[in-house]
Each structure stands twice: as C-alpha cells, then as structure tokens.
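J.: pasting the sequence and the predicted model now:
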Amino acid sequence: MHAEQRRLEVLRAIVEDYVSTREPVGSKLIAERHGLGVSPATIRNDMAILEDAGLIAQPHTSAGRIPTDLGYRVFVDKLSDVKPLSGAERNAIHMFLDSAVDLDDVVHRAGRLLAQITGQVAVVQYPSLRKSTVRHLELVRLHPTRVLLVIITDTGRVEQRHIDIDPSISEDDIASMRGALNAHAVGKRQPDVSDDLNCASEQFAGPLADIFHAIVDLLTATLDEDNDERLVLAGTSNLTRNGIVLTQLRPILEALEEQVVLLKLLTEVAEDSGAVTVRIGSETQVDTLKETSVITTHYGSNSNTLGALGSIGPTGMDYPGTIAAVRAVARYLSRILSH
C-alpha cells in the first residue's frame, strides 16, 4: 500500500474508532484492529504526519489522537462509503411513512423516523407553497359577510384564509366563483395562477368582480408567502446522549430554536437532486453550531424540489450511516408526496 493511501487508511481508522468509542485512538489499537500490515511504529509516524497536516489532534498527554473538523472533511470526501440501510430499516421507513393519514402526519413521521435511525436531531421542511401546484380550491360561507378560502396543493398541504364579502352575494354567486377558481387555477403554480385568474375575472361584474379580485389577490399572496416555510424538529433529546457536553448544549438548543438559522441550513443544499450536503463544524457558519455537523438533502421530484430535510449531530457522528438515512428518508418522502 502506498504511503499516502496508508495514511488515509490510518485516518479512516481513527475516525471510525473515535466515533464508536469516544476515546482517543492509539497506534497499537489501530495495528490490532485494522490489519494495515505495518507496525505500530510506522502507524505512529503516519499519525505524526496527519497531525502536522491538521487532520488529527492530541487532546491531552495520552498517546491517542482524535479527528479534527478537517480530518472529518477528508474522511467524508475521500474515505466514507455510504452504508446501505438494512432491509429491516428500509421496510420500517416504508411502512411507517405509508401509514400516515395526511401531510402533517407525513412530515412529523419523517422527522421522528430520521431522528430514531440516526440518534440525532432531525429537521424536516414542509413542502413549499411556492413550489406546489394547486389541486383544489374551496369557498365556504361561514357568515353572511365572511367566506373561508381553502387551498389544497398537490402535496396535500392545506391552507385556510378568511375574506369579508358583501352580504348581498348569493350562494349561486359563491358557486360561480368557486367554479372559476378551480377551472383556471388547478394544476398551476404561482405566478401562473394570478395571470389566469385575472383573465377569468372578466366574467364577473360589479360587487361580484370586486370580491373575485380580492379572492384572487388573497390566493396569490398566500402561494407567494415568504413565511410559509414551516419546519418540524425531532430528536432534540438525542443531543444529551451522543457526545455533546453540557456546556455546548445550551447554545446548540438556542440555535435550533431559531427557525431562520435552520431554514438557511436546509435551503443551502446541493443543487443536484438526490445529492447530500455535509457541513462540518465551522462550515455551518453558525457559531453556536460549531461543535456539530449538519447533513441535508432535497426531497421532491427531479423537476420540482419541494423542500429539504436534514440531520444535526456531533462532529464525531457516523457520517456514512447518517448520509444513508437522510438520503433514504428523503427518497421515501418524495415518493409518498408524489402520490
């Protein structure tokens, strides 16, 4: 084995053993466990070179070493082979998500499932209204002067908005507006909805036209809302069980409460559909998350990304296993929402 390749294998051994034991890894253990075919003395020399390169560090006076953030980065980029999920894990994902009853249930189940598989914090973004198409629109009269607009998207997301109307508007008028809304909006995304419905408004006159325009404005504003990016967070209690010390816990929890921070981490993911983004320590560019790593990916179809999900855990996480879990849950979530 070439010396450079052997040093990478030494790095792999240090990362894998440290993630498994949370203890600094020494040359003698590497020689015994990993069968590199060289002596502990040679491994010590390799470890010295890795340390000079900033890939491992000596936490105290022991002979053992632990990976640095840069070491984890090299491991992820060059060494980690994504571990396929077991058949039992794949079946569990399939059965658990397939039994969901509505969109809220699907998203919450996806979060709980990802947190359970990884033993870390899971974040799931609701499907974006901007990227969804309209499946059905409903107008329900709640009061002589108030109507409820119900928006149902192709992903199963449901939004409700109220609008005031003139009491002279009849039930037949409401039915006519309902028909026009569905005839011109179903199957479309914003901004196409606005253009088509404004053309449809020509069939209405007087107060009815004013009400129809107001409904169209409310509908298009709802589909274009910036704050429609809702999140589900699951598994925060896992932080206390996977190597994060108490002094680091409070700032991490505070960061997780900041929805803007989480949305930024989720939305800044690889553009390629199915690709997984791994940010380690300071790469998150969030000071309070510098002791964590964030693994994220999109879900949706190749032509229409609906949202993102991710896993947050210590920098010393099981990267291959977490990458596989994030990818698998995203794939199943995409399949369910496409149906």
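T.: Received, thanks.

J.: CA atoms for contacts and neighbours, from now on please.
T.: OK.

J.: how about the strands in the stretch 201-339 of the chain?
T.: Per DSSP state E, counting those that start in this stretch, the stretch 201-339 of the chain carries strands over the ranges 231-234, 276-280, 292-300, 305-314.

J.: nearest to Ile56, of those strands?
T.: strand 276-280 (14.6 Å; C-alpha to C-alpha).

J.: the closest one vs strand 305-314, what angle?
T.: On the basis of axes from the mean of the first three to the mean of the last three C-alpha atoms, to 10 degrees, strand 276-280 is oriented at 30 degrees to strand 305-314.

J.: strand 276-280: which residues count as buried?
T.: Buried residues in strand 276-280, counting neighbours by 16 or more other C-alpha atoms under 10 Å, are found at Val276, Thr277, Val278, Arg279, Ile280.

J.: adding another structure so you can compare the two:
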Amino acid sequence: MNADERRFAVLRAIVADYVSTHEPVGSKALVDRHNLGVSSATVRNDMAALEEDGLIAQPHTSAGRIPTDKGYRQFVDRISQVKPLSGAERRAVQSFLEGAVDLDDVLRRSVRLLAQLTRQVAVVQYPTLTRSTVRHLEVVQLTPARLMLVLITDSGRVDQRVVDLGDVLGETDVARLREMLGNALNGRKLSEASAAVAELPETGPDDLRMSLTQVATVLIETLVEHPEERMVLGGTANLTRSHGDFPGSLRQVLEALEEQVVVMRLLAASQDSGLVTVRIGEENEAEDLRTASVVTVGYGSGTPLGGMGVVGPTRMDYPGTISAVHAVARYVGEILTGR
C-alpha cells in the first residue's frame, strides 16, 4: 500500500468513526479500532498530512480530528463499493411500493421509505409534465350531452375531466370523436399533444366543431397544468435528531426545505436516471443548505420523470444513503413506467 492509499485508508477510518460516534477521532482510537497495519506514529503523520491538505480538521476543544467538507468529498468520490441493500430490505421496499394505489400514493410511500431507510429528510418531485407522454385517452359518454375524459400518462398520472358539450351526440359521433382525439394525443409528449388538440376544432368535421371546441378547451387546461411545481417532503423530524450537526443553523435548513423553489432546483438538477449526485456542505448553491449534504437522483427508466433524494447533515452514512436513494428511485421508476 503506497502512502496515498494508506492516507485514504486513515481518512476512511476517520469518516466511519465520526459518522458512527459523533466524536472527534484520535490516532490511538484509529489504531485500536481499525486494522491499518501501521504504527501509531505513522497514523499521526498521516493525520498531520491529511490536516495540511484540508481533508480533516481539529475542533478547538478536542485532541481528535473530524472530516471537513473536502474530506467527505474525497471519501465520496472514492467509494468503490456502495453498500447494497440486503435481500430482505429490497423485498420490503418492493412490496411496500407495489401496494400503492395511484401516483400520489407511490410518491408518498417512497418519501416515507427513504426517510426511514436513511434517517434523513426525503424529498420527491412530481413527474414533470414536459417529459410525460400520453399513454391513452378514454372517452366515456355520461349523458347524450356530457362526456367524461380520462387522460393517462406514461408517468402513471390519471386525470378525469367532465365536459358539457352544449350539443347532443349519438354513439357514432362519440366514436368519431374518440378516434380523432386518440389520433391527436396517444403516444405524444404533452406539449405536442396540447398543440395537436388545439388544431382539432379547425381541422375536424363541421358537424363536430362545437363538441371538439368544448373538449379541446378542457383538455388543453389539463395538458398545460404544472404539477412539476409540486413535491412531497417527509421525515423532517429526523433533522432534529442531528441538531448538533447544524451549529446554530438548523432553522436555516428547515426554512430552505420549506422554500420549495430551492429544493425543486436541487431535484431538477438530477437529470440522469440512476446517476446519484452528492452535494456536500459548501458545494450547495443555496446558502441555507451549506451545513447540509444533499443526495439526489432522477427516477424513471430512460428519460427521468423527476428527481428524488435526501437532505441531512454532512456527517452522514454516504454509502448507505447513496444505496437507499438509488434503490428506491429504481423501484419507483419501474412501477411508474409499468416495467
């Protein structure tokens, strides 16, 4: 083992001990607890070198050392083995999420799960409409002059709208209407679908123009809504357990979480499905989150539908947190895309 590898082994041991004990770590404890294969004097020299590089620091009240943001970053960048969830955990995650009845339920459950698995605050963004595709539009005739439209997207979102036609339609006309709307919508991205629907009153047959206008008006409202401004938050109480990790600034972190725009920006940056992003302390753009770490990932197979992740202290179990965020995102993606 060369000097660099040995120093990283010492850094990794300091991170592990500090995360589990919340106590600054001394060289004697490292030698006693970790099989580093070198003398106390070598460990002290390595710690001095790590401190000089700004990877660990000495809190003024203690003889031990704690990792800095830069130290955590080097540790995270060199995690070769992300701790996988156990088989039992994976089965529990899967069965808990598969019990969900609709999109809202899937997202609420995933937030609860992530908060429990990581003991941090969990956030999930609703699927962004701009990336959703219309899977199917069902047209149900309630009365001769009233229809119910059921719009289903590939992200599992289901919208129901009732339309008063101002005109009486027979079964044949409803079938024609259903076919025209299906051709305009099915398989299209929502932004393209709203443009196609807007043209229908102009391009459709004269005898259905009035009905098409009514239906198009209602559908366009549905298609251009903005649920991407919505997110689900869970486990905020977990932060209070780590109160000591946020010296004088826990309130700031809680306020940042309430400020949805800040969190939405973090989640929107999770563009790649399956690629976990970790922002540590000072790396966070939002000033109020500079004492926290944020672990995020996109969910949805292929093109991500939205982002999810956790916010917690910089003193967190990074391998375990990355693994939990990755696993929950994968299952949520599979459930929503029906794979």
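T.: On my side now, so go ahead. No experiment lies behind these values; they were computed from the predicted model shown.

J.: and the TM-score between these chains?
T.: Once superposed, chain against chain, the TM-score is 0.89 (TM-score structural alignment, normalised by the length of structure 1); 335 aligned residues with a C-alpha RMSD of 2.6 Å.

J.: one step back: of the strands of the stretch 201-339 of structure 1, which approaches Met47 of structure 1 most closely?
T.: strand 276-280 (21.5 Å).

J.: nearest spatial neighbour of Arg157 of structure 1, chain-adjacent residues omitted?
T.: The shortest distance from Arg157 of structure 1 to any non-neighbouring residue, by C-alpha to C-alpha, 6 or more residues apart in numbering, is to Leu103 (6.0 Å).

J.: and that neighbour, what is it in contact with?
T.: Neighbouring residues of Leu103 of structure 1 by C-alpha atoms under 8 Å, 6 or more residues apart in numbering: Thr155, Gly156, Arg157.

J.: ranking those by neighbours, who comes first?
T.: Neighbour counts for the contacts of Leu103 of structure 1 (other C-alpha atoms under 10 Å) peak at Thr155, which has 24 neighbours.

J.: secondary structure class for that residue?
T.: Of the three states, Thr155 of structure 1 takes coil under DSSP: H, G, I helix; E, B strand; the rest coil.

J.: report the contact partners of the residue nearest to it when sequence neighbours are not counted.
T.: Spatial nearest neighbour of Thr155 of structure 1, excluding adjacent residues (C-alpha to C-alpha, 6+ apart): Leu337 at 5.3 Å. For Leu337 of structure 1, the contacting residues are Asp154, Thr155, Gly156, Gly300, by C-alpha under 8 Å, 6+ apart.

J.: quickly note the distance from the second one to His108 of structure 1.
T.: To tie it back to what came earlier, the one meant is Thr155 of structure 1. The gap separating Thr155 of structure 1 from His108 of structure 1 is 14 Å, by C-alpha to C-alpha, to the nearest Å.

J.: can you pick out the most distant pair from the contacts of Leu337 of structure 1?
T.: Gly156 and Gly300, at 13.2 Å, using C-alpha to C-alpha across the contacts of Leu337 of structure 1.

J.: what's near enough to touch Leu142 of structure 2?
T.: Going by C-alpha under 8 Å, 6+ apart, Leu142 of structure 2 touches Met148.

J.: gap between it and Val278 of structure 2?
T.: Here Leu142 of structure 2 is placed at a distance of 51 Å from Val278 of structure 2 (C-alpha to C-alpha).
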